[in-house]
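Student: Compute the structure for the input listed below.
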Amino acid sequence: MSPNIEQVVNKTRLRLIPFMLMLYILAFLDRANIGFAKDSYQLATGLGDGAFALGAGIFFVAYAFLGVPANLLMRKFGARSWIGGTTLVWGLLSASMGYADTEWKFLLVRSLLGAAEAGFFPGMIYLTSQWFPQKSRAGIMGLFYMGAPLALTLGSPLSGALLEMHGFMGHPGWYWMFIIEGCLALAAGIATFCYLDNSPSEARFLSAEERELLSKTLEIEESTKSTSKISDAIRNWTVWHLAIIYMVIQISVYGLVFYLPSQVAALMGTNVGFTASLVTAIPWVAALFGTYYIPRYSDKTGERRNIAAMTLLLAGLGIGVSAFASPVAAIIALCFAAAGFIAVQPVFWTMPTGLLSGTALAAGIGFTNMFGAFGGFLAPNIKAQADIFFGNHLAGLLTLAVITVFGSVFIMMLPQKKAPKAVYSEA
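Tutor: The predicted model follows:
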């Protein structure tokens, strides 16, 4: 019996998404684990709050500018070599953070880590567009995006436990956290060379008929898009609009990610350790549910813009309420915030991938991701400077909340365009 496209998509999803998810968990953990080490790392190295904010954000400088060329290089050399090599390099650099015991070493390693990771995330988004039809893409990317909350759900207790290895073999706990989590990425990079296929036409896990059906389906979709050159992406004002929205989303994400462990510990009246890290994981568990259900609902209804806007608004309101609420209510508000700013992203990425094709798509994803990286750089600095300017430790959170709410308004300014409705198989 001839295969149908739903069966092939499900088979491809089962093959690719768990592996892509594992890589994203490691990538997000390696860029965000500095938030868990913040207090003990600053105490051991004498790093000030301003220098920490700069180092947390400087990751995104090289990351921003290298996203477009990295995606074009992946298109040229293939996903297996590019993603595998990228993962090996960032794992090595993440582990080397264990030796970054001065301010200049901290800033240098964070900069290099950003450059190494520049090709990974936009490459994953581009890879998704090359393997899955448009009508199922939000749900597929929702599964991939579960890597961020999973990294912080599983990574919170892991990082907290590793921090409590303080003194083992004469090294502080943050040393072991960086070394062990970096080595996990090194192992994943080696596995990528064995596991990943470059394209549907080379897929070893599909039969010849399945490869042909999936490739033909994707080719027909691509032929309906009019933008296929790099210049088409740069000249398209909708791409610029989307890029600005994505920057705002990332300001929301990283404004909270880098400070959530210390914020939760302050609410509990304790230091960042295993117990506080377990509570820190609660908002990311909520984000897992949001990231699974909201994109799937978007696929089933074909609605993108309104769902994205309401989801981001939910995040902004959650951040704002967490600044004033009691400890229990603040944790609940942070659950809504985390669910909102993580779940909005897979819905968001259906917009540029539905607009562009070919090299324009590779460049457009890199370009949009570049603006998002600027958001990651700005986020900790906006929070730190707002706290200083207003002389209140709540000012930074409230500033992030206002920016996030404005982001939902920017989404509503996009033209309304529905996608075909997806029908999910339980296979």
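
Student: CA only for contacts and neighbour counts going forward, please
Tutor: Fine.

Student: all helices in the stretch 301-427 of the chain, in order from the N-terminus.
Tutor: In order along the chain, the stretch 301-427 of the chain carries the following helices (DSSP state H, counting those that start in this stretch): 305-322, 327-355, 358-390, 395-412.

Student: closest to A32 out of these?
Tutor: Nearest to A32 among those is helix 358-390 (10.9 Å), distances taken as C-alpha to C-alpha.

Student: which helices and strands sit right next to that closest one?
Tutor: Based on contacts counted as 3 or more C-alpha pairs under 8 Å, 6 or more residues apart in numbering; DSSP states H and E, the elements that helix 358-390 packs against are helix 49-77, helix 120-131, helix 230-235, helix 237-257, helix 327-355, helix 395-412.

Student: Tabulate the ones you listed (CSV), appending distance to A148 and mean neighbour count.
Tutor: CSV is the format used below for the helices and strands packed on helix 358-390 (distance: least, C-alpha to C-alpha, whole Å; neighbours: other C-alpha atoms under 10 Å):
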stretch, distance to A148, mean neighbour count
helix 49-77, 17, 22
helix 120-131, 11, 22
helix 230-235, 27, 17
helix 237-257, 10, 23
helix 327-355, 8, 24
helix 395-412, 19, 21
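
Student: Please generate a structure for the following sequence too, so the two can be compared:
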Amino acid sequence: MISPQQTLRRIAWRLMPFLFALYIFAYLDRVNVGYAALAIQRELHFSNTVYGTGAGLFFLSYALFEVPSNMVLLRVGPRRWISLLMVVWGAISCMMPLVHTPAAFYTLRFLLGAAEAGFFPGIVLYLTYWFPQAQRARAIAGFMSAATLSGVVGAPFSAVLLRLDGVFGVSGWKWLFVGEGLPSILFGAIAFFVLLDSPAAAAWLPADEREWLLATLAAENLHPGRRSHLRDAFRNSVIWQLAFIYFAISAGLYSLSMWLPVLLKRISHGSDLRVVTLTAVPYIFAAIAMLAIARSSDLRQERRRHLAAALVFATLAFALSGLFTQHVIATILLFVAVISIWGCLGPFWAVPTSILQGDAAAGGIALINSVGALGGFCGPYLMGIVSDRTHSFYGALLVSAGLLLMAAVVAVRLPADACSS
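Tutor: Next up, the predicted model:
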């Protein structure tokens, strides 16, 4: 007698730790420029506008290359494509110490975005090959919680690398990029030998469990309400609503990811290393929130209210954080913003994976992430340009709050049948 829970537990223990590790380094290579921001701006004399533009440019190329990258993954398989992407972006990260001008900074950030573009949507698609709809929010949230752990581990790790400042005459921020780029190259090589393209090739899964999983996924893919062609994703109004929601989420999320050390420095006036280490704190609670909200969403088979509630909390935290001059209150509100905005991602990503399959799933997931990537550009860019012109970050925080509030309204109005399994 097959136990579905036992089968899925076996799959989770086999796949998730490795995918978790991959995403830690993917996310760290994406946002470590935030940890290096204070040192880069000081040494290279970059203004907030230059830094914000470079930080955000990653997401323009990320948006441009996501859909094509996911379509390539469908053709060549996850194993080959994901391992190649990791090696390439790790190498680009290791080239960051060569930056001396804004043009070089912009170029490498753009190339890094192009290389990373296919990773996240590719893994979300990959998880649909292994987990049925009812367990998908928890699987996705478990994978995405690696990004929050990246903040927990990455902040002190980055602080250690920054302490190498002056070793062999090399600046600490340069050690940071090399030290965090090399693991991506290593794990990319390992991924080629560890990842499987489908459950059919999983020799470690007993034959009866493998057959049950393949039959279950095949039955879900035959559901008449699910779309399977790429054009269906672009014609689906729910996908475009989700794309707007993710635009707002990404604008807020990456505003904080790229600027949190700078914001905390301005609030607390602490040392660079103390500030970088402090940024780890909210990500501990964000990981807990992600898993708890995703579990609740899966158990209740409900997505809209879970998503909207987290967005409302994030809206309030963004809007209020700039009103308080007392650094403890302002810091707590920024931490609440981080926790809330990460907490919504499990139920959010469970929606498109439940209504699309095949080419439509690959294209739809990448489309949503591409539009979200534009938010990832706008958020950090606005933080830089607004702070340079007004000498305050509050205006940019209010823009993010407004976007998140609109996203909460759209989330509540999503069709009920698209938000339940």
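
Student: on that earlier part again, which one of the helices and strands packed on helix 358-390 of structure 1 lies closest to T86 of structure 1?
Tutor: helix 120-131 (6.6 Å).

Student: Nearest to A27 of structure 1, out of the helices and strands packed on helix 358-390 of structure 1?
Tutor: Distance to A27 of structure 1, taken as C-alpha to C-alpha, is lowest for helix 120-131 among those, at 8.2 Å.

Student: on that earlier part again, could you dump the helices and strands packed on helix 358-390 of structure 1 into CSV and include distance to F374 of structure 1?
Tutor: As requested, those are arranged in CSV below (distance: least, C-alpha to C-alpha, whole Å):
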stretch, distance to F374 of structure 1
helix 49-77, 6
helix 120-131, 14
helix 230-235, 17
helix 237-257, 6
helix 327-355, 16
helix 395-412, 14
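
Student: among those helices, which is nearest G139 of structure 1?
Tutor: For G139 of structure 1, the closest of those is helix 327-355, at 7.5 Å, according to C-alpha to C-alpha.

Student: of all the helices of the stretch 301-427 of structure 1, which lies closest to G255 of structure 1?
Tutor: G255 of structure 1 lies closest to helix 358-390 among these, at 4.6 Å (C-alpha to C-alpha).

Student: average distance between the closest one and structure 2?
Tutor: Once the two are superposed, helix 358-390 of structure 1 sits an average of 1.5 Å from its aligned residues in structure 2 (mean C-alpha distance after the TM-score superposition for structure 1).

Student: now what about stretch 82-101 of structure 1, what contacts it?
Tutor: In this structure, residues lying in contact with stretch 82-101 of structure 1 by C-alpha atoms under 8 Å, 6 or more residues apart in numbering are 30-31, 44-45, 73-74, 106, 109-110, 112-113, 116-117, 119-120, 123, 174-193.

Student: Check stretch 3-22 of structure 1 too.
Tutor: Under the criterion C-alpha under 8 Å, 6+ apart, residues 124, 131-132, 140, 143-147, 196, 205-206, 209-210, 213-214, 217, 424-425, 427 lie in contact with stretch 3-22 of structure 1.

Student: If we use 6 Å, what do you get?
Tutor: Applying C-alpha atoms under 6 Å, 6 or more residues apart in numbering, the external contacts of stretch 3-22 of structure 1 come out as 144, 147.

Student: Give me the distance from that stretch to the chain's centre.
Tutor: Stretch 3-22 of structure 1 has its C-alpha centroid displaced from the chain centroid by 20 Å (C-alpha atoms, centre = their mean, to the nearest Å).

Student: try stretch 145-152 of structure 1
Tutor: Between the mean C-alpha position of stretch 145-152 of structure 1 and that of its chain there is a distance of 8 Å (C-alpha atoms, centre = their mean).

Student: Structure 2: which residue goes with P18 of structure 1?
Tutor: In structure 2, the residue equivalent to P18 of structure 1 is P17, according to TM-score structural alignment.

Student: Please, which helix or strand holds its match?
Tutor: Element membership of P17 of structure 2, judged by DSSP states H and E, is helix 4-44.

Student: Helix 119-128 and that helix, what's the angle between them?
Tutor: When axes from the mean of the first three to the mean of the last three C-alpha atoms, to 10 degrees is applied, the directions of helix 4-44 of structure 2 and helix 119-128 differ by 180 degrees.

Student: Helix 4-44 of structure 2 vs structure 1, average distance?
Tutor: Averaged over the aligned pairs, helix 4-44 of structure 2 sits 0.9 Å from structure 1 after superposition, using mean C-alpha distance after the TM-score superposition for structure 1.

Student: mind putting the helices of the stretch 301-427 of structure 1 in a markdown table, distance to E6 of structure 1 included?
Tutor: Rendered in a markdown table, the data for the helices of the stretch 301-427 of structure 1 read as follows (distance: least, C-alpha to C-alpha, whole Å):
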| stretch | distance to E6 of structure 1 |
| --- | --- |
| helix 305-322 | 25 |
| helix 327-355 | 19 |
| helix 358-390 | 24 |
| helix 395-412 | 31 |
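
Student: Let me know which of the ones you listed is the nearest to G35 of structure 1.
Tutor: Closest of those to G35 of structure 1 is helix 358-390, at 10.7 Å (criterion: C-alpha to C-alpha).

Student: Tell me which residue lies nearest the centroid of structure 1.
Tutor: Using C-alpha atoms, centre = their mean, the residue of structure 1 that lies closest to the mean C-alpha position is A148, 5.7 Å off.

Student: Which helix or strand contains the nearest residue to L260 of structure 1 once chain neighbours are set aside?
Tutor: By the measure of C-alpha to C-alpha, 6 or more residues apart in numbering, the closest residue to L260 of structure 1 outside its immediate chain neighbours is T280, 7.0 Å from it. Assignment of secondary structure by DSSP H and E places T280 of structure 1 within helix 274-301.

Student: any idea how far A100 of structure 1 lies from F168 of structure 1?
Tutor: For A100 of structure 1, the distance to F168 of structure 1 under the criterion C-alpha to C-alpha, to the nearest Å works out to 18 Å.

Student: which of the two has more neighbours?
Tutor: Taking A100 of structure 1 and F168 together and counting by other C-alpha atoms under 10 Å, A100 has the greater number of neighbours (18 against 11).

Student: before we move on, the earlier item: counting contacts, what elements does the helix holding T280 of structure 1 pack onto?
Tutor: Secondary structure elements in contact with helix 274-301 of structure 1, counted by 3 or more C-alpha pairs under 6 Å, 6 or more residues apart in numbering; DSSP states H and E, are helix 137-145, helix 147-163, helix 327-355.
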